[in-house]
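# The amino acid sequence is not available; the structure is as follows:
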């Protein structure tokens, strides 16, 4: 079984109120928030399920990363030797 350690972010009730849609998008992506009032925790905003929901842009970035990981970066530098790397 694999566990993912997540950092819980803290925000004030005022900030949560002013950016609620942003908070919901972040929670859909797997983030947790503790909401405080006068410096004291009063609520936790956390995903309903453990499954991470990715935006379309995040899905595309993940697919690109996996492709690059399989194929490697196209550096087009040619073969390197020790002397070329340590030119003076």
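Yep, it's here. It should be emphasised that the depicted structure is a prediction, and the values quoted were computed from it without experimental measurement.
# can we go C-alpha only for contacts and neighbour counts from here?
Fine.
# In the protein, which residue is most central in space?
Compute the mean C-alpha point of the chain, and by Cα atoms, centre = their mean the closest residue is residue 29, 7.8 Å away.
# Could I get the full set of strands for the chain?
Assigned by DSSP state E, the strands in the chain fall at 8-12, 32-37, 40-45.
# tell me how far the ends of stretch 32-45 are from each other?
Across its full length, stretch 32-45 reaches 6 Å between end residues, using Cα to Cα, to the nearest Å.
# alright, now check it against this:
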């Protein structure tokens, strides 16, 4: 079930709308008749969909391998060596 409310009404009665969201209602907030935000209930079992979890794992793997930028890869110790 979805309710459409203006930003002014949402601002004045936020607690009331949050109670409705908690019960499963989706609230669409509009400004001058145009949708700008949606209030949804958070999934208490983790909050991430399977697609979001898969995307997070791909990102993690990519961050571990890094991107080849064509330069020389420096190790941390080499960056902090001091000329003596």
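Great, that's in hand. Model, not experiment: these values are computed from the prediction.
# Trace the residue nearest to the centre of the first structure over to the second structure, please.
If you follow residue 29 of the first structure across to the second structure using TM-score structural alignment, you land on residue 23.
# Find me the equivalent region of the longest helix belonging to the first structure in the second structure.
In the first structure, ranked by residue count with DSSP state H as the criterion, the top helix is helix 56-71. For helix 56-71 of the first structure, there is no aligned range in the second structure, judged by TM-score structural alignment.
# tell me what the longest helix along the second structure is packed against?
Criterion DSSP H: the longest helix present in the second structure is helix 50-65. Contact partners of helix 50-65 of the second structure among helices and strands, from 3 or more Cα pairs under 8 Å, 6 or more residues apart in numbering; DSSP states H and E: none.
# That one aligns to what range in the first structure?
So helix 50-65 of the second structure sits over no part of the first structure, by TM-score structural alignment.
# outside of that helix, which residues touch it?
Around helix 50-65 of the second structure, nothing counts as a contact under Cα atoms under 8 Å, 6 or more residues apart in numbering.
# Check stretch 46-60 of the first structure too.
With contacts defined as Cα under 8 Å, 6+ apart, stretch 46-60 of the first structure is touched by 27, 28, 29, 30, 31, 32, 33.
# what would those look like in CSV with distance to residue 16 of the first structure?
Shown next, in CSV, are those (distance: Cα to Cα, whole Å):
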residue, distance to residue 16 of the first structure
27, 12
28, 15
29, 17
30, 17
31, 14
32, 12
33, 9
